[in-house]
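*Asks:* Fold the following for me, if possible:
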Amino acid sequence: MHPRQPRRTTRRPRRQTCALAMLGAACSMMPLAAAHASGIPFATDRPQTWQFSSDFEGTYDSFGQNIEWNHDSRAFDSHGNQVAGPGTNTFVGLSTFIHYWKVPSLPHVGFNASITVPEIRTQGSQFSASGIGDPLVGGLVWYNPAPATTLGFQAYVQVPIGQDSVSTNTWSFWPSVFYDDWYGHVNVDLLVGGILRGRTLRSGHDDLSPGNTFHLNLRVGYSLSPPDNPFAIPFVGFDYQTSGGTFNQTAFMPVANSASRETAVGIGVLFQFKPNSLPFLHQKMYDQLSIQYQHSVSGRNTTLTNGILVQAWHYW
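*Replies:* Just a heads-up that it's a prediction; the model follows:
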């Protein structure tokens, strides 16, 4: 749900940075119906996730595939202590298509619209569930106050039409603001947002009002090559989420220990295959691949993040 685009000119701003397209929606959509499920929203972010350039003509598209694996062997209890987790392995795929465009009267502004479809599987000795999850649809708008700087707003709606075993059965709204900039070889990428949830309605079960979520996602990367032609960018990450408790509307009472929070850190590297030199100077296509490892450092009422996240993106 958030991407970037290839620069179409050969001009290089002074303090700048690349003009490469970035990842699209990297939302971490775990089965939110489970009160103790892990998964910080947008944990798949990496450097330049929110870097967009308005230096393009016409329209372009991108497709991304995220693959997340988490080993749910440990959990945080209601006091923040580590205890044995469910022992499952959770796999989430996120398939995203994004379309980008501009309005001629707004030269430093760009737009995109996207759809993300999650594929989910949780497997353990006592439990397993798999299927197509609830899709996320929406888009974003960004503004470039300088060629290397991006500010923007995005909004998505998660539609509860996934398969029963992995659906949230809950309409939700995902608004957030983002910032990306370069400081020499250093890229700073920041997202701050939330998830506003409606009532959970599931036949044969009590009606629930899940708590809302606040999240923060920070990535700091260092380009080993000049920032206007990056290839490998090692990075560190910091992710945080806090979610309010669930209220049982049928029993008219709060669900015990349903409020959660989690802080995780990570390391990774982003590779970019951008044919921006001869003989490919005017070619719009390029690809990106990132891999990162994340681990929780604190939390409450959630399984620990302890997993690998991989992304592959193609722009054309």
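*Asks:* switch to C-alpha atoms for all contacts and neighbour counts from now on
*Replies:* Will do.
*Asks:* For the stretch 1-150 of the chain, just list every one of the helices.
*Replies:* Ranges of helices in the stretch 1-150 of the chain, per DSSP state H, counting those that start in this stretch: none exist.
*Asks:* in it, which spans are strands?
*Replies:* Here the stretch 1-150 of the chain has its strands, by DSSP state E, counting those that start in this stretch, at 60-76, 82-101, 109-123, 128-132, 136-146, 149-158.
*Asks:* can you tell which of the ones you listed is closest to Trp50?
*Replies:* In terms of C-alpha to C-alpha, the element of the strands of the stretch 1-150 of the chain nearest to Trp50 is strand 149-158, at 7.1 Å.
*Asks:* returning to that earlier point: out of the strands of the stretch 1-150 of the chain, the one nearest Thr242 is which?
*Replies:* The minimum distance between Thr242 and the strands of the stretch 1-150 of the chain falls on strand 60-76, with 13.4 Å, by C-alpha to C-alpha.
*Asks:* and this one, so I can compare the two:
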Amino acid sequence: MTHRYSALLRLSFVSLLGVGAHAQAQTTFDVIGPREYELPVDFEPFNVFVQYATVQDNARAYNDDGDRVAGSGSKATTGMSKYVRFWSPESNRNIGVAWEVIVPTVAIRDRSAPEGDRHISGIGDTLTGFAIWYRPRSHITLGFQSFLQIPIGTERVSDTNWKNLSSLFWDWRLGDKFGWTGDAGFVWQGERTSGVQPGLTWHSNHRFAYRATKRLEPFIALDNEHTRANDGLPEAWALDGGVGLMIHTFDNQSISLRYSTSLDGRNHSVNDSFNLKYAYVW
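*Replies:* Sure, this is the predicted structure:
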């Protein structure tokens, strides 16, 4: 397959893992992988399917003093199925545009919960939105993306409020082997049915990767977010680190594996998760 097809494979775009108040252990947008934003311009329309999966152990949490204390003890398994349509407009072939729809699923097991609440599962709140980017240099991609999260998920896993997730993103190829992909942005949330409106969240995500062989690309992950106090909810923040491996299985497919843990935080769950991402382009 041509290099253009291979580049399009990496179009998976960021997505929020927060598909329910019970499942928000990871930081915003930490699902991204290396080369997430190494995006082409001047290409024919294509489609991408991406499947994310995360298994999170909520055994520990940060309290208001920043100390690690016992968490809920629950285990959350989340998935996100994403379809992306992307194209380069005829009016300007030097930019790329994409539209995507993401459907999350959530399953939470908590043996210490009351009977009837020990296993909660359902469809999370759907996300949809766009991204636009250009390449000022052959080795650099710069772009902007914005998503709307719609509170139409299953009652027990829905956050019950509207959200807007907007961010800048970039990809910088440092020679033939090294690469840095990342983003920085915010999450605005509307009022929940409980009457509470969470504060504004700022986040950034970074992936530093090394293309060791044709098939294998190990990487380091750094993710952080900061949520303002609002409506009785305390200020919260977290800094996470992780290690992973991207496997370039075929020209039109890849698999990324990652383990992440929290390095520091306050009023936030401790990240202790295994993450998988599968991408397919056609």
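*Asks:* TM value for the aligned chains?
*Replies:* In this superposition the chains share a TM-score of 0.92, using TM-score structural alignment, normalised by the length of structure 2; 276 aligned residues with a C-alpha RMSD of 1.9 Å.
*Asks:* quick revisit: any idea which of the strands of the stretch 1-150 of structure 1 gets closest to Pro6 of structure 1?
*Replies:* strand 60-76 (9.3 Å).
*Asks:* so what does that closest one touch, helix or strand wise?
*Replies:* strand 82-101, strand 286-300, strand 302-303, strand 306-315 (3 or more C-alpha pairs under 8 Å, 6 or more residues apart in numbering; DSSP states H and E).
*Asks:* What lines up with Leu17 of structure 2 in structure 1?
*Replies:* For Leu17 of structure 2, the aligned position in structure 1 is Met29, judged by TM-score structural alignment.
*Asks:* neighbours around that match, how many?
*Replies:* A total of 26 residues lie near Met29 of structure 1 under the criterion other C-alpha atoms under 10 Å.
*Asks:* Double-check it against Val117; I have them as touching.
*Replies:* No. Taking contacts as C-alpha atoms under 8 Å, Met29 of structure 1 lies outside contact range of Val117: 9.6 Å.
*Asks:* Packed most tightly, which of the helices and strands packed on strand 60-76 of structure 1 would that be?
*Replies:* Mean neighbour count (mean count of other C-alpha atoms under 10 Å) peaks for strand 302-303 among these, with a mean of 28.
*Asks:* Tell me which residues touch the aligned residue in structure 2 for Gly244 of structure 1, please.
*Replies:* Counting by TM-score structural alignment, Gly244 of structure 1 lines up with Arg228 in structure 2. Taking C-alpha atoms under 8 Å, 6 or more residues apart in numbering, we find Arg228 of structure 2 in contact with Pro198, Gly199, Leu200, Thr201, Pro234, Glu235, Ala236.
*Asks:* need those residues in JSON lines with secondary structure and distance to Asn224 of structure 2, can you?
*Replies:* Formatted as JSON lines, the contacts of Arg228 of structure 2 follow (DSSP: H, G, I helix; E, B strand; the rest coil; distance: C-alpha to C-alpha, whole Å):
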{"residue": "Pro198", "secondary structure": "coil", "distance to Asn224 of structure 2": "17"}
{"residue": "Gly199", "secondary structure": "coil", "distance to Asn224 of structure 2": "16"}
{"residue": "Leu200", "secondary structure": "coil", "distance to Asn224 of structure 2": "14"}
{"residue": "Thr201", "secondary structure": "strand", "distance to Asn224 of structure 2": "10"}
{"residue": "Pro234", "secondary structure": "coil", "distance to Asn224 of structure 2": "17"}
{"residue": "Glu235", "secondary structure": "coil", "distance to Asn224 of structure 2": "14"}
{"residue": "Ala236", "secondary structure": "strand", "distance to Asn224 of structure 2": "11"}
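*Asks:* if we take those residues, which one ends up nearest to Asn271 of structure 2?
*Replies:* Ala236 (13.8 Å).
*Asks:* corresponding residue for that closest one in structure 1?
*Replies:* Checking TM-score structural alignment: Ala236 of structure 2 goes with Ser260.
*Asks:* re earlier: closest to Glu44 of structure 2 among the contacts of Arg228 of structure 2?
*Replies:* Distance to Glu44 of structure 2 across those (C-alpha to C-alpha) is lowest for Thr201, with 35.9 Å.
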